[in-house]
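K.L.:
predicted model follows, preceded by the sequence.
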Amino acid sequence: MTKQGVALVVLAAGQGSRMQSDLPKVLHRLGGVPLVGHALLAGRGLEPCRVIVVAGHGAEAVTRAVARLDPEARIAIQERQLGTGHAVAQALPLLDGFEGRVVVLYGDTPFVAAETLAALAAHPADVAVLGFEAADPGRYGRLVVKGDDLDRIVEFKDADEATQAITLCNSGVMAVDAGLLRDLVGRLGNDNAAGEYYLTDVVALARAAGRRAAVVTCAEAETLGINTRAELAAAEAAFQARRRAEAVEAGVTLADPATVWFAPDTVIGRDAVIGQNVVFGPGVTIESGAEILPFCHLEGCHVSAGATVGPFARLRPGAELGGGVHVGNFVEVKNSILSEGVKVGHLTYLGDAEIGERSNIGAGTVTCNYDGVGKHRTVIGPDAFIGSDTMLVAPVRIGARAMTGSGSVITQDVPEEALGLGRGRQVNKPGLAARIMQALRDSKVK
């Protein structure tokens, strides 16, 4: 790292026509997160002082996605896709005043490790390029080295037979001192087979100016780029296989590993037990000793030690489950805090709620949190008992050790230790059921 710090430039302007999709390629999901999010996550490990994403095709959608993934990132627009060098040129105005190290990543290359990027950014060469030994070099650009230095990068379509025989290939990822990058990008030409401005040409330009270029190598698997749906599916399989293996190695029990799906930031503590067909979306933390039963979907939530979830439960963003909480089948929790020992057995929706310690929520309970315009909160005190099929019309508060009667619609606060009832009085009509059924049968016969 340089004393001036690191800036990150992520190239995400391509259309990705081989994906056969109206969606920009970098917004296709891997592990539940857009491809560009993987690049941003890896780059964040460098603690960059600036993050710039170059968008082009579908720029509005890419801008919205990046704002959710990394609110501090800035967007540069590449109106016409004239090559990687041209894309970096669009980012340069957003680097005004920055004199540190610029690391260039690709939004469709999701597996470059944070440790690899750290080694690249810290390399003393003026230009450091990430390379890999390819089992099948194919149409990759080739890295031509002389001694310990990188002499030039040659695109496959511009390479002669001897150069095509080289197996050290270019990933496209590089680190360049900011001042040098400005100078070299400004001197790029497009006299090549594609008529594009190649960022790779900065190596030869740097060497011609007496500056040093070098290669940092990584495993070929880190450089996997996504260009087709088939490659996306293969990348998903590789990603999930790696995350499952990491979880098991860390002491997590996966009842059927092949059916558990992870996001890049899923955190699961040792001795947690994960059942079959569980899907973790982004932003999930499961503490040690918790159990997630089969067929659950979790996203943006935190499950404390000793809690159990499922089967067939859904935890949505903002769900916070305390120690020993039980969330049962067909329960959905969103933006709610369930304190220690809360029991929510089944068939319940808790949204925008705070549930006190040891409270019991009966089957069929709903916090009616949305009035058509805004969301409102329900607060339930400790040791409360909510009867089955209670509708809690927020905003409303249920006091400590209070109860609600089954089938109640609660529209007003219930004080501590009180019983809240909000239902019509039952009236029985002797013989009426039999007469109604007979009339229906007679009508059907006619």
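P.N.:
That came through, no problem. Since this is a predicted model, take the numbers as computed values, not measurements. Numbers count the residues shown, from 1 in each chain.
K.L.:
contacts and neighbour counts: CA atoms only from here.
P.N.:
Will do.
K.L.:
contacts only, for the closest residue to Leu232 other than its chain neighbours.
P.N.:
Once flanking residues are discounted, Leu232 sits nearest to Ile226: 5.8 Å by Cα to Cα, 6 or more residues apart in numbering. Shown in contact with Ile226 (Cα atoms under 8 Å, 6 or more residues apart in numbering): 108-109, 232, 235.
K.L.:
helix/strand/coil for Ile226?
P.N.:
The three-state assignment at Ile226 reads coil, by DSSP: H, G, I helix; E, B strand; the rest coil.
K.L.:
for comparison:
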Amino acid sequence: MTNIFAVVLAAGQGTRMKSKLYKVLHPVCGKPMVEHVIDNIQSLNIEKIVTVVGHGAQMVKEKLGDKSEYVLQAEQLGTAHAVQQAEPILSSLEGTTLVVCGDTPLIRPETMQALFDYHTSQNAKATILTAVAGDPTGYGRILRDAEGNVAQIVEQKDATEEQKLVTEINTGTYCFDNKALFQALKLVNNNNAQGEYYLPDVIEILQKQGEIVSAFVTDHFDETLGVNDRFALSQAEQLMRAQINEKHMRNGVTIINPATTHISADAVIGADTVLQPGCIIEGKTRIGEDCVIGPNSHIVDSLIGNATTIHSSVILNSSVGDATAVGPFAHLRPDSSLGNHVKIGNFVEVKKSKLGDHSKVSHLSYIGDAEVGENVNIGCGSITVNYDGKNKFKTVIEDDVFVGCNSNLVAPVTLGEGSFIAAGSTVTKDVPSDALAIARARQENKLGYVSKLNLK
């Protein structure tokens, strides 16, 4: 079994994006496109991945971390020059090197594997991944000889009018014999319209040396899309979103309106869950089976249990148990945790708090920096007063507590097990177990007072 290496080209600035953000870090379905490329490569049996960075190098390294090794292309002099930067890491190794552009987030692992298998079967020194384009403008053209073999790759700016009519294009993805690649790179020159060192020139060099050069034609042109501007970015987003939604639907998820449903590439959703229109599911969210999500719910990096309903609500970096109901119009802020059979109703905000099984916060409440036990009822309009303008404090509500409507729980405070808080109370001291706390001004009625105000 030959060793496989990968070089990811991610050094270009991407001026056509007209953005302060480095091109390959622009997200597609919630993840930077270069990370899509790296993750797809990692699913193959790859020995080493080397990412060529340039503009925004530190940001790319921070995003990808230890998924790759890195080399710097300090000056962008073309794709051949970029690959040459990996020479200190790869040039002495025996094996096959896959070269992929970091702005091609749609290319699937299956296509890369098929390219490698074809390269091996042809005993080739180089194999080009090609596709047939309806409109080949902007792509390098694959020129074949009378026998159908690859004769040359001509870039758009160097092509004649006749050559521009060719529809088989170079996708920018290749397999090379590793040692042959780095030997040929030394022979590449920049005698072209751009004055750059083109990686496709390696193909012609190897052919002149009598080596076998082959081309593998993929039937999936869409996945070879390179993202160079915001329009192409939107195309990639649309294509990937359709792929992701199809995958989930074929795995047993019901998506009522796929056109308005956005699911990240890393999300996991269980069978028989229903996504209603307008759902946005981001990051590494995990949703269990038999759930109903939506409409217009937004869930980010959260864990949702089985048989749970999320209705028109926002959930961020939180966990929700089984058979729990959230919403409509609820907001779970980061580090919130709901148990099983919990109810969070309309216009309720929960922040950095834990609620035990069978507890309820049905409407118009704020629960922040709190630890709430099981079987607790928190009445309408009640809040945990957790902030004094400088510091945050914790509220502890033990099991089986009943908090009446419009109560203020001024932290730090503990409500003992089974205690009862009278409606309208402002609680500033701990409440013992099984006690009734009444913390409100005594009502006083002034008879006949209104007539003295001459309001009638």
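P.N.:
Right, received. Where do you want to start? Predicted model only: the values in this text are computed from it and were never measured.
K.L.:
would you mind reporting the TM-score between them?
P.N.:
Here the TM-score for the pair of chains, by TM-score structural alignment, normalised by the length of the first structure, is 0.84; 424 aligned residues with a Cα RMSD of 3.1 Å.
K.L.:
and the residue nearest to Leu232 of the first structure, how far is that from Val279 of the first structure?
P.N.:
Distance of Ile226 of the first structure to Val279 of the first structure, computed by Cα to Cα, to the nearest Å: 23 Å.
K.L.:
what's the answer for Lys157 of the first structure, then?
P.N.:
Separation of Lys157 of the first structure from Val279 of the first structure (Cα to Cα): 43 Å.
K.L.:
neighbour count for these two, which is higher?
P.N.:
Neighbour count, other Cα atoms under 10 Å: between Lys157 of the first structure and Val279, Val279 has more, with 21 against 13.
K.L.:
my read: the more buried one touches Pro257, true?
P.N.:
No - applying Cα atoms under 8 Å, one finds Val279 of the first structure not in contact with Pro257, separated by 11.3 Å.
K.L.:
which neighbours do the two share?
P.N.:
Between them, Val279 of the first structure and Pro257 share no contacting residue under Cα under 8 Å, 6+ apart.
K.L.:
tell me where the stretch 1-150 of the second structure has strands.
P.N.:
4-10, 27-28, 31-32, 48-53, 69-72, 96-101, 126-132, 141-144, 150-154 (DSSP state E, counting those that start in this stretch).
K.L.:
among those strands, which is nearest Asp266 of the second structure?
P.N.:
Asp266 of the second structure lies closest, by Cα to Cα, to one member of these: strand 31-32, at 8.6 Å.
K.L.:
where does that closest one end up in the first structure?
P.N.:
Counting by TM-score structural alignment, strand 31-32 of the second structure pairs with residues 33-34 of the first structure.
K.L.:
after superposition, how close is that stretch to the second structure?
P.N.:
With mean Cα distance after the TM-score superposition for the first structure, stretch 33-34 of the first structure departs from the second structure by a mean of 2.3 Å once superposed.
K.L.:
try stretch 172-181 of the first structure
P.N.:
Counting by mean Cα distance after the TM-score superposition for the first structure, stretch 172-181 of the first structure comes out at 2.1 Å.
K.L.:
if I look at the aligned partner of Arg16 of the second structure in the first structure, how far off is Asn227 of the first structure?
P.N.:
The equivalent of Arg16 of the second structure in the first structure is Arg18 (alignment by TM-score structural alignment). To Asn227 of the first structure, Arg18 of the first structure is 6 Å away according to Cα to Cα.
K.L.:
which residue in the second structure lines up with Glu115 of the first structure?
P.N.:
In the second structure, Glu115 of the first structure lands on Glu110 (TM-score structural alignment).
K.L.:
measure that match to Lys351 of the second structure for me?
P.N.:
For Glu110 of the second structure, the distance to Lys351 of the second structure - Cα to Cα - is 42 Å.
K.L.:
who's more crowded, the two?
P.N.:
Taking neighbours as other Cα under 10 Å, Glu110 of the second structure and Lys351 compare with Lys351 leading, 19 against 13.
K.L.:
can you get me a residue count around Asp160 of the first structure?
P.N.:
Asp160 of the first structure has 11 neighbours, counted by other Cα under 10 Å.
K.L.:
between Arg18 and Asn227 of the first structure, tell me which one has more neighbours.
P.N.:
Asn227 (18 against 11).
K.L.:
who's in contact with that one?
P.N.:
Taking Cα under 8 Å, 6+ apart as the test, what Asn227 of the first structure contacts is 16, 18-19, 25, 108.
K.L.:
immediately after the helix or strand encompassing Arg244 of the first structure, which helix or strand?
P.N.:
For Arg244 of the first structure, the host element (DSSP states H and E) is helix 229-249. Sequence order places strand 253-254 as the next helix or strand after helix 229-249 of the first structure, per DSSP H and E.
K.L.:
how big is the offset of that next one relative to the second structure?
P.N.:
Comparing strand 253-254 of the first structure with its match in the second structure after superposition yields a mean distance of 2.7 Å (mean Cα distance after the TM-score superposition for the first structure).
K.L.:
which is the next helix or strand following that strand?
P.N.:
Where DSSP H and E defines the elements, the next helix or strand beyond strand 253-254 of the first structure is strand 267-268.
K.L.:
circling back: out of the strands of the stretch 1-150 of the second structure, the one nearest Thr414 of the second structure is which?
P.N.:
The minimum distance between Thr414 of the second structure and the strands of the stretch 1-150 of the second structure falls on strand 31-32, with 42.4 Å, by Cα to Cα.
K.L.:
residues touching Val248 of the first structure, list them.
P.N.:
For Val248 of the first structure, the contacting residues are Leu254, by Cα under 8 Å, 6+ apart.
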